[in-house]
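Peer 1: Need coordinates for the following:
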Amino acid sequence: MRGKNENEEVSIVSLINLSDSREIVEVSWNLPFVKKDTSLWEIVQSFKVFQQKPQKPDFRPLLNEAEGLREGIALGWMVNYSNTVEKIYKLRYDDRDSMFSTNLELIPKFEQQGFDIVPLEKRLRGLLSTKATIAHLELQLKETRVLLKNETDEKARMEEDIREHAKRIDDHDKRIKELVKMLSKEKARK
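Peer 2: The predicted structure is shown next:
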């Protein structure tokens, strides 16, 4: 017994057999359409991302789309994947959070289409981890600077108190010496 997808793939093969012989036809188990615009496909497949790491997207879900839209949607997925890969590899840990969340939302959609998302997800998670670590360290640095300022201020207050106490001690010491001198003079008179 054949499933719905098997029948549709067979009908695609039949349509391909009836196609004009001048048309370049490429059929694959995961391409539910005929590549009619080969020049566009050549351009897209020449993108750096596909040269460095060839992809094997699964476009069978496009069987649910109108036949005339399938190739365009597939090309759109290829271009969007390439753009997303480039954006992710240009991201830095200090970029806006929204850039990370947008890309994290896209990854499962590419995965559903059969694109390899593991390196993208790994890079995003690594950057987010770095971002979180740096944010934590910056918070600790800020708190430590506040503590250092408080301690420095307290030290300055204590040093001022010590100077004041030392001055009072000196004043008392001078007063004691004056009193001892006066006492000695009084005793000497008697």
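Peer 1: From here on, just use CA atoms for contacts and neighbour counts.
Peer 2: Noted.
Peer 1: so where do the helices sit in this structure?
Peer 2: For the chain, the helices defined by DSSP state H occupy 4-17, 38-45, 48-52, 67-90, 97-112, 118-189.
Peer 1: now those in a markdown table, with mean neighbour count?
Peer 2: A markdown table is the format used below for the helices of the chain (neighbours: other Cα atoms under 10 Å):
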| stretch | mean neighbour count |
| --- | --- |
| helix 4-17 | 14 |
| helix 38-45 | 13 |
| helix 48-52 | 12 |
| helix 67-90 | 16 |
| helix 97-112 | 14 |
| helix 118-189 | 12 |
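Peer 1: one more, for comparison:
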Amino acid sequence: MQPPIPRQSAHEHGIHRADNDARLSDELASVVTGARRRAVRDADRQIDTAHLLHSLLESDPQVRAVFGEGSQIARLLGYLVQRSIGYGLRWQNGVEDSGAVHVVTEIAGFSPLAAASMECACERAARHGGPARGVDLLAAIVVDSQARAVEVLRRAGIDPHAVLARIDGWTGEPRECPSQECVRGGEAAC
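Peer 2: Just a heads-up that it's a prediction; the model follows:
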């Protein structure tokens, strides 16, 4: 059995930095807060990409629109709820990391992949001249095949590459990332 997550103040643990990041839209800061609550409630040691995806789907209508109406969202939320009640227990012992990611230490409380995805979302947003939005984070999450969120998407029968293509089609964003920080396993992350 895992020991409980040590109770530290947010300042000691450094986990509120992303919430106060001026590079994030108010909506995305709210998504991060929701993902943090979910991780604490689920007794996970870090916020991972599946927590972020779950919070994005609950909070962001533009992200839900990427998946369209109907059964895709229902199936996806079903897998995410299963994960929160036990589906993800096998993940609690490990850190979400593809091994190809530079560990981003500025965003404490996140798995390495989730931290890198947050940074890539901010870089993607900088190209369109605004704060990072939910679709920027979704685009950053879906490109790493080792991300827990990508595993959940695949189990729900959703192709992560098709999700990225839909986002890129809406925003006109290229798939290439301006920095090597976002490149994971040979794929552009943002």
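Peer 1: Overlay them and tell me the TM-score.
Peer 2: With the length set by TM-score structural alignment, normalised by the length of the first structure, the two chains reach a TM-score of 0.25; 80 aligned residues with a Cα RMSD of 5.3 Å.
Peer 1: can you pull the contacts of Leu120 of the first structure?
Peer 2: 85, 88, 107 (Cα atoms under 8 Å, 6 or more residues apart in numbering).
Peer 1: at 10 Å what do you get?
Peer 2: By Cα atoms under 10 Å, 6 or more residues apart in numbering, the contact set of Leu120 of the first structure is 84-86, 88-89, 103-104, 107, 126.
Peer 1: Over to Val180 of the first structure?
Peer 2: 174, 186.
Peer 1: Please apply the same query to the one 5 residues further on.
Peer 2: Listed by Cα under 10 Å, 6+ apart, the contact set of Lys185 of the first structure reads Leu179.
Peer 1: so Glu119 of the second structure sits in a helix?
Peer 2: Yes. Counting by DSSP: H, G, I helix; E, B strand; the rest coil, Glu119 of the second structure is found in a helix.
Peer 1: now it: how far from Ile167 of the second structure?
Peer 2: Between Glu119 of the second structure and Ile167 of the second structure the computed distance is 18 Å (Cα to Cα, to the nearest Å).
Peer 1: again, but for Arg64 of the second structure
Peer 2: Taking Cα to Cα, one finds Arg64 of the second structure at 11 Å from Ile167 of the second structure.
Peer 1: Between the two, point out the one with more neighbours.
Peer 2: More crowded of Arg64 of the second structure and Ile167, by other Cα atoms under 10 Å: Ile167, with 23 against 17.
Peer 1: secondary structure element for that one?
Peer 2: Applying DSSP states H and E as the criterion places Ile167 of the second structure in helix 160-171.
Peer 1: As a check, name the ranges of all helices in the second structure.
Peer 2: Secondary structure of the second structure (DSSP H): helices at 10-13, 26-41, 49-59, 61-67, 71-82, 112-128, 134-142, 148-155, 160-171.
Peer 1: From the contact counts, what lies against the third one?
Peer 2: Other helices and strands packing on helix 49-59 of the second structure, by 3 or more Cα pairs under 10 Å, 6 or more residues apart in numbering; DSSP states H and E, are helix 26-41, helix 61-67, helix 71-82, helix 112-128, helix 134-142, helix 148-155.
Peer 1: Tell me which of those sits most buried.
Peer 2: helix 134-142 (a mean of 27; mean count of other Cα atoms under 10 Å).
Peer 1: which helices and strands sit right next to it?
Peer 2: By 3+ Cα pairs under 10 Å, 6+ apart, helix 134-142 of the second structure packs against helix 26-41, helix 49-59, helix 61-67, helix 112-128, helix 148-155, helix 160-171.
Peer 1: can you redo those as CSV with distance to Arg75 of the second structure?
Peer 2: Supplementary listing: these in CSV, determined by distance: least, Cα to Cα, whole Å:
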stretch, distance to Arg75 of the second structure
helix 26-41, 19
helix 49-59, 12
helix 61-67, 11
helix 112-128, 23
helix 148-155, 9
helix 160-171, 15
